[in-house]
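S.K.: Got a predicted structure here, sequence first:
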Amino acid sequence: LQKGGQESNYLASLYINMGGCKDDLGQPREAIRLYVLTEANLLTQDTAHPFLVNLFNNIGTSSRELGEFTAAIRYLEKATAIVPEDGRYWNNLGEAYRSNNQTQKAKNCFMESIRLLTQAKKPQPFQLARPYHNLAILYRQRGQLDSALTYELRSLPLRKTNPNAFLDIARTYHGVGECYLAQGFFEKALLYLDSALLLQRRIIPTGLNAEIAASYLSKARCMAGLERFVLSMSLTDSALYACGYSSEAKFNEVIAPIELLTALEQKGNLFYQQYKHSKDENMLSASEMTFDTAAQAVRYFRNTLLESESRATLAGQFRDILSGGVEAALAMHRLHPETPIHLARAFAFSEQSKALVLLEGVRSAGTLKFEGISDSLLDRERSLRQAVTDAEVGLRKMLGRGNAASDSLVTRARNELFGHQRAFEAFQRNLASGDFAQYYNFRYGLSLATPEEIQAQLLSPNRSLISYFVGKNQKITAFVLQKNGFQVIECAGGESLEKQVRALRQGLFGYYTLAPRKRTEALYAKSLEQYTTAAQALYSILLAPLEHLLSEQVVIVPDGDLSYVPFELLLTDAPAQITNFSEYSYWFKAKNRSVSYTYSATLLREMTQKQHRKKPSKMLLAMAPFFPGTRADLAIAPPAAAQDENRKNLNPLVYSGQEVRDIGQICKSPDWWVGKEANKQVFLRYAPECQMLHLSTHGVLDSTADFSYLAFAAPAGDENPEPLFVRELYSLQLNADLVTLSACETGVGEFQRGEGV
């Protein structure tokens, strides 16, 4: 295979076909192992080999089955680029987008697939059934059940034009059953699910298959809906068996991770339902332990994924496991408050739900040495990661120039990025499965902070920590840790949380986001009333029940919608004069608290323990790229009329120069830069040497979080500001103790379950 030529091409075809068989049997990891054996061979041939598109397609679909959604998208985009007229590849790309929660892109791909397959010279109806079926899944996930059922029933006769495609026909039977299940027609759903299982078991008599597991799970939900809980539990156990799982928790033998996690969550919920019905403590204990096993499984399978985006998606997808675990463990704690294990377990469930990708980033940046790992291997990892970052940033800049970038240059940049991504992916795969698995587990594994560690390492008599958890139905739980105490408070009023947070934010800045001509006195008064009302309500829900437990210094770990709440601005009482801000009863002021934030207690522990690579040699780097002048101009006060009204256009920030100059004077540092001198190269050169960084600039939010950026002065010969992308920040080795972003859009963004804003 490595030699090339006709013989190697024959072997390549053989490996691809063998991988396809493994895929059909529900063994995507084995399939990828076979595909990778031939990938390098086909990519190094002088001309694009016709097998290449099939290889990219197959790697993409197998990656999706494993939960590697970003890798799946990458490979399937390559397949559609090679053969854009083949509707099959567009359908598969749509599946990957859907799995990655990019629903509009998924729908566009399915519609393109339908268009191409319909217009094909020799249409094949059974192929057209696939995008119809996938559109049905998309509509079902959106709750549009009538549309979902219409597309499923439309796909069924098309599937049957190929009567030997039992698994394809079973997929539509299963889809119809899911629609009826969602509508509450349980008996009808069971008829279709039984038909699906019959066909699936005919092809896979061992019963070990992800789709068989999914059918058992759907049947189990039907039985739960009919209140036949014992039968529902039995069917859930059948699903666990179909995943290749035994009670010994040997996750490495599981062939269907997603279905396993779904089954464990379902089983935990069934035990909890039976406890609520019977008050049998054994059922509650079984629920707690099942959720604990499920949480272990999430950690295990998360660690098998190579890309942080996929790990974050998995954590968000199964956050309800952790929510169920918190609920069951706290119920056990209420029954046995004298036994600390249940409260500690509830806290562990909560902690596992928070900021894991950010935690990995901190750990990655802090890794200097690891026993048995050579410096050359660490350098290789860093260089491969940096190559991916540089290629992504280069492509992003090129696309940002629009028509100025030729199609051939963009294509070349995409191909270079794909090559770097493949190289880093192969490196990670070797780490995970070879002699360096222990290092890989250290890098990407989880070691959650325990209450005892937090009390010993992070707290003092005058410092306490509140870790919030927002569970199902917006139920709010507050874990309060003191140096010598650990309590839990279940906060009332969670059902109104989203509404109150939205009102708080609208009251704080909604008025200022309007054009000046729309800012009326009446609207200003209304916004103040909206803010003060919501600020009091949120104080009553979130802080008033905890006041007696808090120290002077309070560390807050937010969760869910609470990530958008500036706790310092919550009010203990209504203001006497709504326009007199100095008389507002701000919580931190009224109760004499100092407030800090972290996204998880584990993250705070890692940051506290993190050692700088080297001691900073400079105190400060302060930069104001959009000050419209030079150092000399700062002797002249800028006119008030010069203030910008639209920061989206990256207009001058006329007071930013004075800001960084004053900070430089306070710190007795000459290292402050303004205007055109405050460019990206200056930052990259001096930032790693500085103890404090202060950036007074524009921050720009992007729909892809890694490509949000801070703007620096345009490089010589260019009119466009130079972006420093978030993606680039991950690979910088900063040694600062304090970083201040005095920029717009640094506190906004999309909330991602399990990560924060």
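M.R.: Perfect, thanks for sending it.
S.K.: contacts and neighbour counts: CA atoms only from here.
M.R.: OK.
S.K.: mind listing the strands for the stretch 551-700 of the chain?
M.R.: 553-557, 594-597, 618-624, 672-674, 690-697, 699-700 (DSSP state E, counting those that start in this stretch).
S.K.: The nearest residue to residue 322 once chain neighbours are set aside is in what secondary structure piece?
M.R.: Distances taken as C-alpha to C-alpha, 6 or more residues apart in numbering put residue 349 closest to residue 322, at 5.1 Å, once the chain neighbours are dropped. Using DSSP states H and E, residue 349 maps to helix 340-352.
S.K.: mind listing the strands for the protein?
M.R.: Secondary structure of the chain, counting by DSSP state E: strands at 463-470, 476-482, 485-491, 553-557, 594-597, 618-624, 672-674, 690-697, 699-700, 709-712, 722-725, 738-743.
S.K.: Redo the ones you listed as TSV? Include distance to residue 87 and mean neighbour count.
M.R.: Listed next are the strands of the chain as TSV, based on distance: least, C-alpha to C-alpha, whole Å; neighbours: other C-alpha atoms under 10 Å:
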stretch	distance to residue 87	mean neighbour count
strand 463-470	42	24
strand 476-482	47	23
strand 485-491	52	16
strand 553-557	47	21
strand 594-597	49	15
strand 618-624	51	26
strand 672-674	53	24
strand 690-697	46	23
strand 699-700	37	22
strand 709-712	36	25
strand 722-725	35	20
strand 738-743	45	15
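S.K.: Structure two is appended below for comparative analysis:
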Amino acid sequence: MNWRSRVFRLLRINYCRPLTGLLVCTLEGGIGKPSFPVESSYNSPYSDRITVLSGLPTAKTVKADSPDSIFEQALEWYHQGTVVGFEQAIPLLKNAYQLYQEQGQVQQSALSGLLLGIVYKNLGQLEPSLEYVQQALAFYEQSTDPVGMADSLNQMGLIYQIQADMDAALNAYSLALQHYQQVEDRGGEAYTFNNIGVVYDLLGQYQQALDYYNRALPLWRDVEDGYGEAATLNNIGIIYDHLGDYDPSLHAYEQALLTYRTLEDRLGMARTLNNIGLYYDAVKLPQQALTYYERALPLWEQVGDRPGQASTLNNMGYVWADRGQWEKSLGYYEQALPLWEQVGDRKGKASTLNNLGYVYANQGKPEKALEHYQQALSLRQEIGDRPKEALSLYRIAQVQQEQGELEEALETLKPAIAIIEDMRINVASQELRTSFFASKQDYYEFYIDLLMQLHQKSPQHGYDAQALQVSEQSRARSLLDILAEAQGDVSAGVNPTLLEQKKSLQKQLSLQEERRIQILSRSHTEREAQVIEEKIKTLLDQYRAVQALIRVSSPRYAALTQPEPLTLEEIQTQVLDEDTLLLEYFLGKERSTLWLVSSTEIKSYELPGRETIEQSARKFRDALTIPTQRIRRNVMETTAIQLTEQILGPVAEELGNKRLAIASHGALQYMPFAALAVPGLQEYKPLIANHELVNLPSASTVAILRRETQGRKPAPKTLAVLADPVFGQNDGRVSTRGTSKAQPLPPDLERSARESGVLFDRLPYTHQEAESILALVPAPERLEGFGFSASRTLATSDELSQYQIIHFATHGLMNSTNPALSGLVFSLVNADGEPLNGFLRLHEIFNLNLPSELVVLSACETGLGQNIQGEGLIGLTRGFMYAGAPRLVVSLWSVDDQATAKLMIDFYQTLLAEGKSASQALREAQLKMWETSQWWQPYYWAAFTLQGEWNH
């Protein structure tokens, strides 16, 4: 191995995520879920592993004043891995670089220039870094050295990445890859695949990142490079953390740890042990988390890595705080704080200060809490860390509320909410998404609670109306976050050029915001700060201009992505009529709120907290759906009356016989209001006996639907039905000539099914149900898709846009654990048993073209996770509404096929033959079943709900 290649083995130890910053994340106490770690740019490419340098020329073989001798001295300084070492290396490298050029030594000129670029990069001085790397590339091109060119391009990619120019980074990596492949340098290929994976990881495109990491892994193993293999395994673990798929995450970390231990790499071990600690913290196993943190701590100390040590101490403090062990938590935070100060890391310091404030607040020391929160807030404002600035403001407002300073708390909280709304543009940033967006509902919940407390204090000031608007705002925000997590673009209804501009600007803004935080967190020049601020301002101006164009040219898309929730007055004039009451719920930890809104007034009521309502809701749903309970009429009626008293009791005298438009929240979104009791009666009578019922994602949604469908011509034909798909090779309809080997489900479908507790059994009665419905419509006016024809291809075709009513009789998944995995399942195999893509995911539903009057999902089912959220149902409902349907009929659980067939036939007869509205037709069909001895149980009829527009 020659000198250059030996030195470049050193340079290629840049395996980790090439972005400057901390090795690991620091957890913020008490809000949302923790964000997961990222590995940083040059995390010790100069540790004790650099034994490869032993073959370099020594002092005995080179002249003292020769460029080789000077270069060797520079390497010794570089080897120290400190800021001082890098700064001392620069003049030596510049001297060697000049001498090599004067002597015409092209290869050594290239190598010393490249190392200069890397040293400047490690110091955060990116302009000279890029300049020297580009010069090195020119020297390697001059000598026609493909490996040198590739190594230079890889370093350019790292620099572009740090500058948040991801397109340029990907281009540089792509060129590097071509050169490595030209000479079959498999180690170089692995290095580059890893770096490309990092780019996609930073862009939030996790499947692409995983694909590239998995391409790097076997190459590292082929060249027996344990360091590269372990670093890529760590990156794979981080990807699975981002996706919330924790088992493969732990497996990757454990493999990385084993490799680092074999290599006796203490830094790698420390990093991985910390990552495993974060894993155990995320899955709520705090004692295991602490065990791994405790194993990481001495390793950080041994390698002298104070940021890593401070991060782990901070994480340990978080675990103890989460368990309410305030004194223990305090001890760890107080150890972390001076370490951040020693290394001048203002971001880490702000995180620990905020956590200290949280501990003091919970210890009943508001003055000390405010002092630490204010210090954290100042640092975060200085470094431009806006998401964490919102968190500090939120914490300060909480203390103010607890001290009875409600008006002051409101004024403190308002800018935090403004930051949340403004940060929509940064959805590409994983750090912001995991540490910030995941906890957004806490902000809205606190905002509503604060406004309602102020309403109690000053009822005449309209705080309850403001709180209602915040409730609407939170629902729109929640839907956007589901779509962000769905990892797919909603492209229907928007100019594709504008959409591409918007996406590009979002990515650039996210990355430049992160870059600003990194720059301002450390020592920096005024020029550096000025340049990054100017970049962000320019990008923001461009982004807002694109948003304005979208609002003008694509109003439907703008209503989804730039929502403007209605005020009370707008709800009363644009949504409600004199026959309709809005019941809007918001479930809070301490207390919940119900707003009763008519076309002329608003009233608000305090309800029990979320846990109490959820407990009653679970009992009620179990009494309806569990076979051993649903046959016991007294159990069903008792649980119905109990839940009714909690959520409708306060408004019993206000309801009359009016239509109820219900905007539920949380667990209530999966509750069949039709089977609740009429409030105020001594004996059970279903609510639907007195009221027509409609469910809404939000009140604002109705106004949007009316704007979008106003003046729209009806589709030319009447009814399309897709029913009874083929889900597996064991279905009798599959040809025996086909393969007998069972095929696994696609990963996203398998995961959603597992989380929802769904088995893809055939739905035999759906065929009979569909044929009975189709018989109500003349043949030219209908479309049928049975068996293999009930396919994803047909469901996504433009053919369905020709029908006013679209009926899907197939498994629908409303995933309450991961709403982004909600969707519909069509035929999964063809006639020969070969696998098909039959899963229509949430973001794909948004992109359908269905300008229909009604969509019916007659076989949906929901597995209620431990943490009940309504976003699975809301996402699916809003997806079809965005696709063009103003109303849907959706089932909340999978009902007996025969009962579904009966209800659907009665529903369609009333709808089509008598011309009644969908909400009226559904109510009549449900009452008819309730009054029949065979079908009286609400299990058979109450699952079906009308979502959306009620006007005919």
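M.R.: Cool, the structure landed. Worth saying up front: this structure is predicted, and the values here are computed from it rather than measured.
S.K.: so what number do they get for TM-score?
M.R.: With the length set by TM-score structural alignment, normalised by the length of structure 1, the two chains reach a TM-score of 0.74; 635 aligned residues with a C-alpha RMSD of 4.1 Å.
S.K.: one step back: any chance of the strands of structure 1 in TSV with distance to residue 167 of structure 1 as columns?
M.R.: What follows is these, written out as TSV (distance: least, C-alpha to C-alpha, whole Å):
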stretch	distance to residue 167 of structure 1
strand 463-470	40
strand 476-482	44
strand 485-491	47
strand 553-557	47
strand 594-597	51
strand 618-624	61
strand 672-674	65
strand 690-697	56
strand 699-700	47
strand 709-712	46
strand 722-725	45
strand 738-743	54
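S.K.: Identify whichever of these lies nearest to residue 410 of structure 1.
M.R.: Comparing these against residue 410 of structure 1 with C-alpha to C-alpha, the closest turns out to be strand 722-725 (18.8 Å).
S.K.: The closest one vs structure 2, mean deviation?
M.R.: When structure 2 is superposed, strand 722-725 of structure 1 averages 3.5 Å from its matched positions, counting by mean C-alpha distance after the TM-score superposition for structure 1.
S.K.: Can you give me the distance of the most centrally placed residue in structure 1 to residue 705 of structure 1?
M.R.: The centroid of structure 1 falls nearest to residue 312 when counting by C-alpha atoms, centre = their mean (3.4 Å). As for residue 312 of structure 1, its distance to residue 705 of structure 1 is 13 Å (criterion: C-alpha to C-alpha, to the nearest Å).
S.K.: would JSON lines of the strands of the stretch 551-700 of structure 1 with distance to residue 367 of structure 1 be doable?
M.R.: Output for the strands of the stretch 551-700 of structure 1, formatted as JSON lines (distance: least, C-alpha to C-alpha, whole Å):
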{"stretch": "strand 553-557", "distance to residue 367 of structure 1": "25"}
{"stretch": "strand 594-597", "distance to residue 367 of structure 1": "24"}
{"stretch": "strand 618-624", "distance to residue 367 of structure 1": "23"}
{"stretch": "strand 672-674", "distance to residue 367 of structure 1": "31"}
{"stretch": "strand 690-697", "distance to residue 367 of structure 1": "20"}
{"stretch": "strand 699-700", "distance to residue 367 of structure 1": "29"}
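S.K.: so what's the nearest residue to residue 678 of structure 1 once chain neighbours are set aside up against?
M.R.: Using C-alpha to C-alpha, 6+ apart and skipping residues adjacent in sequence, the residue nearest residue 678 of structure 1 is residue 625, 4.8 Å away. Applying C-alpha atoms under 8 Å, 6 or more residues apart in numbering to residue 625 of structure 1 gives the contacts 673-679, 696-697, 711-713.
S.K.: give me that answer again for 6 Å
M.R.: Taking C-alpha atoms under 6 Å, 6 or more residues apart in numbering, we find residue 625 of structure 1 in contact with 674-675, 678, 712-713.
S.K.: Which pair of these spans the longest distance?
M.R.: Longest span within the contacts of residue 625 of structure 1, C-alpha to C-alpha: 674 and 712, 10.1 Å.
S.K.: now, which of the contacts of residue 625 of structure 1 sits nearest residue 91 of structure 1?
M.R.: residue 712 (41.1 Å).
S.K.: so the closest one touches residue 677, yeah?
M.R.: No. Counting by C-alpha atoms under 6 Å, residue 712 of structure 1 does not reach residue 677; the two are 9.4 Å apart.
S.K.: if I look at the closest residue to residue 908 of structure 2 other than its chain neighbours, how far off is residue 898 of structure 2?
M.R.: Once flanking residues are discounted, residue 908 of structure 2 sits nearest to residue 773: 6.8 Å by C-alpha to C-alpha, 6+ apart. Here residue 773 of structure 2 is placed at a distance of 13 Å from residue 898 of structure 2 (C-alpha to C-alpha).
S.K.: ok, these two, which is more surrounded?
M.R.: residue 773 (20 against 15; other C-alpha atoms under 10 Å).
S.K.: Aligned counterpart of that one in structure 1, please.
M.R.: Applying TM-score structural alignment, one finds that residue 773 of structure 2 aligns to residue 662 in structure 1.
S.K.: how much space between that match and residue 650 of structure 1?
M.R.: 23 Å.
S.K.: Likewise for residue 659 of structure 1?
M.R.: Taken as C-alpha to C-alpha, the span from residue 659 of structure 1 to residue 650 of structure 1 is 18 Å.
S.K.: Map the residue nearest to residue 322 of structure 1 across to structure 2 for me.
M.R.: Aligned by TM-score structural alignment, residue 349 of structure 1 pairs with residue 470 of structure 2.
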